[in-house]
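Q: Dropping a prediction and its sequence here:
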Amino acid sequence: MPQAELNRLAAESRRETGANWKRWGPYLAERQWGTVREDYSSDGRPWLHFTHEEAVWRAYRWGEDGLLGITDRQCRLCFAVALWNGQDPILKERLFGLTGPEGNHGEDVKEAYYYLDSTPTHSYLKALYKYPQAEYPYQHLRSENAQRTRHDPEFELTETGIFDDGRYFDVQIEYAKAACEDILIRIQISNRGPEDAPIHLLPTWWYRNTWSWGPTDEQPSVKPSLRQIDGSSLLAMHETLGEFQIHADAGPDQQPPGWMFTENETNTWRIDDPESRRPSCKDAFHLAVAEGIEGVVNPEPEGTKAAARYHALVPAGGSVEFRLRMTATNQIPDQPFGEEFDRTFEQRIAEADSFSASLVDPGLSVDEQRVLRQANAGLLWTKQFYHYVIPRWLDGKSPPGQHTGPRTVRRNSDWGHLFNRDIISMPDKWEYPWYAAWDSAFHMIPFADLDPDFAKDQAILFLREWYMHPTGQIPAYEWNLSDVNPPVHAWACWRVYQITASLGDRDRIFLERVFQKLLLNFTWWVNRKDVRGKHVFTGGFLGLDNIGIFDRSKPLPTGGHLEQADGTAWMAYYCSSMLSIAFDLADDNPAYEDMASKFFEHYVSIAEAMNSLDGTGLWDETDGFYYDHLHLDGHSMPLRIRSIVGLIPLLTVDVIYDRVLDQLPGFRKRMDWFLNHRPDLSKFMTYMERGDPNQDGNGLRLLAIPTRERLSRLLWYLLNEDEFLSPYGVRSLSKYHEEHPFEYDLNGEKLRVQYLSGESDSGLFGGNSNWRGPVWFPLNYLLIEALERYHQFYGETLRVECPTRSGRYMNLRQVADEIRKRLAKLFLADSEGDRPCYTRGERFLNDPHWRDLVLFYEYFDAETGKGLGASHQTGWTALISPILKTLASRREHD
């Protein structure tokens, strides 16, 4: 049965005729409003320029959003559900949340929704939305969070009492593809409350507005349309997407739906003269249903937006079901809702079950399997159509109905080459509905197991000419493409290659393609971020937001510059990844031996700079830790903050087999010459140290920035529960700083870094994330990988106390597994049935409609495990999948 999905993936990969299985998917954004792309303001404040309320009636320029919807890969025709409980002031067409200025900890979605299942081709999709029966507490959420400070927790939807007594609807939506262009939709609405409750359901199709913005490559010569054929079906016509028939089934217990039509265009009377109100605009369905206004929908049965209008009374504890179907006109079935409809769903669900089971190690418990499946589902659901063309965005006039002054903030203006119109794995489709370069790198690790082709395509995408800057910089994220994320792309490409090669796909073309472009990016780093030309790097904030005493994304208030332990270590890690790639490519192309030599020697230069014994390095011998240094007026001063920054040098380890060197005589000759002329290297780093042959008789060599003695000193901190090791993984800041905050006097003002296990109390770098204590998955994952590489070399010859001072000694593979176990505890139900990551309160603990729903947060409270930040950051937190699988494999073999 898993072979059915594998066959679809293979056919898609081969681009077989009629095998366009990924043309449709969950690519619809969950928030388009408040994004940089839609910001045509004069002052560059997107949250204020395009608000949640305005999204009801204003047409978007660069994308669309909806509630658990789908669209095609170019976001031409969209589908999503709209709901109304008879109480709300607006139709529930999209997810609500607080903007950055509104939330006491930044942006924050205020909804209850869950991704439950997806196959890689999206042949089957399932998700759940919990919709209250009472009026949605929009204002309560805003006002309560507004009066809370950064020292207070966020006020969540589940705390408002809106779900008391089960007075809500579970809206479950499922999609099943009978064929690539034949999509079956099943919506089940269940009343969890004690009384019958009415619900209005509007399954809605609409075309993205590509016709109102002037001449572009997307402007159609013929405006697309949706028009009614008969009482139950529509014809959808688009010149490049093709023609589809859309069917709505009344079902045995429901009245036939009525069809409503309008145009997906801005309702300009909202900001012009209200007396000039005209019908058939984007908000017509809201006006007709939620406000009861007549004459606002199109009197003719056609438009660019259409909805089937259902109204049902859902019995207490009961459910109602609605069925819909969208089919290319050359594939129309005889009976859209006959027995074949139900058989297709049964078959796709069975295939999804089988495919998911094929990914599961037999040693996984039922609860671990549940977590893994939801993590994979979230990863697949979080793919999104992303469109952003910088020249057109910068030069574009205000869209119709948007009165703005001259644009004084021309964000990203030095990225004039950028043309993004792709399906991309997003960090979070609500809070981060735009890519972030280093987030994407981590996403590719679980994707390499789920969908190898997509993982490789994403890895290549960020290196293509229409993404990468001509200088070689990889775009960081939409708010500032020129910011600098950690250079982990080379590691991700190498790991994707390794994972897919282990599955029998040794794709050397992929590896060579990414290597050539990564060379450009590496050169950009060397030329732009090594301020003094001494192999000590100043990368900026490097994705760690408020990790330090200063906002590292801006010029320092002191003057001078930071020499960064993390930036410098990341570059050594970059060298190590490029060295590994060059070794592999040199296997059948000797030209790559020269590149291997280059990256080996560059690695050594960086290690020497970090570890210099003359006091200019970043290692502090007294503390036994790596620190950032403030370089000012020719002097270098360590900033003694024990943070994850000082542990990143641990990542730089690589193990090289003698059998690999035996196949590369050119590299070996150059390496031997280099090492013979640098006998001093062993004083400050572990370099090509020869170890005992492994069990296969292969000799090993170790390349690492810390010497064995320094490694042991760093591990003392890493595994100390009073420092970095929390019950749920590795903290981002040592707990030592809870009682001993680091302080810096800046012209009489005390700047402070203090340990915080949870949300930030600092507005530094936006203040909507916190690297001053919580557990973050990506760096925990890299530390785990590094510990296993150290173990590969040292084996049982290096055992350390874990936890520090516990008297329990482990080898480094066992240490890696200990961290894995602590991370896994975040999601798994404990003996009381609670999941630390998801604090819902006791009344949800044993509720079967809540207890097994898992969210994958951005980061986690280091003391309680509570999930924090973006609640659907399945991208890098989906790294729980390989963590759980490895733990299960260990249990089976041990």
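A: In hand now; what should we look at?

Q: only C-alpha atoms for contact and neighbour calcs from this point on.
A: Will do.

Q: I'd say Phe169 and Pro198 touch.
A: No: under the contact definition of CA atoms under 8 Å, Phe169 does not touch Pro198, with a separation of 9.9 Å.

Q: okay, the two: which has more neighbours?
A: With other CA atoms under 10 Å as the criterion, Phe169 and Pro198 differ in neighbour count, and Phe169 comes out ahead with 25 against 17.

Q: And that one, which helix or strand is it part of?
A: Here Phe169 sits within strand 168-179, counting by DSSP states H and E.

Q: Can you spell out which helices and strands pack onto that strand?
A: Based on contacts counted as 3 or more CA pairs under 8 Å, 6 or more residues apart in numbering; DSSP states H and E, the elements that strand 168-179 packs against are strand 124-132, strand 182-191, helix 339-358.

Q: To Met688, which of these lies closest?
A: helix 339-358 (39.6 Å; CA to CA).

Q: Just the buried positions in that closest one, please.
A: Along helix 339-358, these residues count as buried under the neighbour rule (16 or more other CA atoms under 10 Å): Phe341, Thr344, Phe345, Arg348, Ile349, Glu351, Ala352, Asp353, Ser354, Phe355, Ser356.

Q: which residues sit in contact with the fifth one?
A: Neighbour list for Ile349: Tyr124 [criterion: CA atoms under 8 Å, 6 or more residues apart in numbering].

Q: Tell me how far it lies from Asp117.
A: Taking CA to CA, to the nearest Å as the measure, Ile349 and Asp117 are separated by 9 Å.

Q: Structure two is appended below for comparative analysis:
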Amino acid sequence: MNRAQLEGPYELFTSIPSRPFFPRGFLWDEGFHLLPIVDWDPELVMQIVSSWFGTMDEEGWIAREQILGPEARSKVPQEFQVQYPHYANPPTLYMAIEALLHKYQSTDNTPHNTDHFKTWLTQIYPLLQRNFDWYRRTQPGDLKTYDRPKAFSTKEAYRWRGRSDRHILTSGLDDYPRAQPPHPGELHTDLISWMGMMARSLASVAAYLDEAEDAARYGKILEAIRRNIDDLHWSAKDAAYCDVTVDDYEDSVHVCHQGYISIFPFMTGMLAPESGKLGAVLDLIADEEELWSPFGVRSLSKRDALFGTEEDYWRGPVWMNMNYLVVRELLNLAQSSGPHQAKATKMYSALRKNLVDTVYKSWVETGFAWEQYNGETGKGQRTQHFTGWTSLVVKVMGMPDLNGGKGGGRGHEEL
């Protein structure tokens, strides 16, 4: 019988969500933390990413929480100190890799030492590959046992391990509503979207390093994931992306709780501007009775029966990290030709202003950045001194003004 035991000692160079309340490294948070830092000190980002991958085991697993030292351990309940090497967490470090690539490929950043960056990327590339392979090996969804709809790929489907009746802590979206009861035949929209982001990142890294065969291979995986997101997770009935489970007859059925899960393919850049699903996704985001609020995009629809219930952690509040992904993709759409360009431009301007106003007003009132914000009042709530991913508001502030300087806070009827 395997007994849980402490391992280490280890060390980690990391940025943390909140020194008083979360004085430890979180894999889920770190990639978001690094996005503003890339603009300020890309070398620091490279050091932090290297440190994280330095904790990876031979199989490719990185522990989702790095509870290193007595200060960090004193803040973690005993039941959460055990971690399992087949449990994953959102691979947000790959967002930082993409941001670094963009930084060093940009013609506006020629003073940066590109030779140093390429040397570093060459060294870390095998670790990125090992980590990606670990996700594909340990988190697959079952496309063979159950009666599934025909999908483009027989491989690209994914399920979070580590689920309980009410939580998938490994997903980062702890209490977000999922299928009931839990079932080993589930497929999770957010995880396949993260896997697409990883494949896209690796394809870009391989191309930058002139690894043409690898770039082509990761590109094929990315295309298969994009196709399967539509084939497996799009519910025509609900006009939304949804998780999948298995009913009593072992048939695949969609489980739709409109919220962040429904827009995950959009947030992770899996939808092209010409996607036939994009209009419905934008409509869902912009609907005040669903996700849109004057303070940011809610985590769960107001129409959902579980909105605001139980812990109410990811069941309604506004989270800056998810809103950053939304506003970033809206900006990409606003700057790309396509049928939704005008709508995306209006939504982008309004959401950008709403997010900055929400964080600023709460800061003026309380003196704190907060873990999340109330979708009905805009008040900061949960953990204070939360200068982790809430600091993404600085990235939002630095985004271009597409509204001619007139302010972005326009009414829902214009969206």
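A: Happy to help now that I have it. Bear in mind that the values here come from a model prediction, so they are computed numbers and not experimental data.

Q: joint contacts of Ile349 and Asp117 of the first structure?
A: Jointly contacting Ile349 of the first structure and Asp117 under the rule CA under 8 Å, 6+ apart are Tyr124.

Q: Including distance to Arg835 of the first structure, could the buried residues of helix 339-358 of the first structure go into JSON lines?
A: Rendered in JSON lines, the data for these read as follows (distance: CA to CA, whole Å):
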{"residue": "Phe341", "distance to Arg835 of the first structure": "37"}
{"residue": "Thr344", "distance to Arg835 of the first structure": "35"}
{"residue": "Phe345", "distance to Arg835 of the first structure": "31"}
{"residue": "Arg348", "distance to Arg835 of the first structure": "30"}
{"residue": "Ile349", "distance to Arg835 of the first structure": "27"}
{"residue": "Glu351", "distance to Arg835 of the first structure": "29"}
{"residue": "Ala352", "distance to Arg835 of the first structure": "25"}
{"residue": "Asp353", "distance to Arg835 of the first structure": "24"}
{"residue": "Ser354", "distance to Arg835 of the first structure": "26"}
{"residue": "Phe355", "distance to Arg835 of the first structure": "26"}
{"residue": "Ser356", "distance to Arg835 of the first structure": "22"}
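
Q: And Gly865 of the first structure, what's its match in the second structure?
A: With TM-score structural alignment defining the correspondence, Gly865 of the first structure maps onto Gly378 in the second structure.

Q: so how many other residues sit close to that match?
A: For Gly378 of the second structure, the count of nearby residues is 22 (other CA under 10 Å).

Q: for it, what are its contacts?
A: Listed by CA under 8 Å, 6+ apart, the contact set of Gly378 of the second structure reads Pro294, Phe295, Thr358, Ser362.

Q: and of those, the nearest to Ala286 of the second structure?
A: Pro294 (10.7 Å).

Q: From Gly296 of the second structure, how far out is Leu271 of the second structure?
A: Shown here: Leu271 of the second structure relative to Gly296 of the second structure, a distance of 21 Å by CA to CA.

Q: out of these two, which sits in the busier spot?
A: Set side by side, Leu271 of the second structure and Gly296 show more neighbours around Gly296, with 32 against 20, by other CA under 10 Å.

Q: Show me where the stretch 251-400 of the second structure has its helices.
A: If you assign secondary structure with DSSP state H, counting those that start in this stretch, the helices in the stretch 251-400 of the second structure sit at 264-267, 278-286, 320-334, 341-366, 393-397.

Q: Could you identify which of these is most buried?
A: Ranked by average neighbour count under the criterion mean count of other CA atoms under 10 Å, the helices of the stretch 251-400 of the second structure are headed by helix 264-267 at a mean of 24.

Q: what's that one aligned against in the first structure?
A: Under TM-score structural alignment, the alignment places helix 264-267 of the second structure onto residues 648-651 of the first structure.

Q: again, but for stretch 123-134 of the second structure
A: Residues 513-524 of the first structure are where stretch 123-134 of the second structure lands, counting by TM-score structural alignment.
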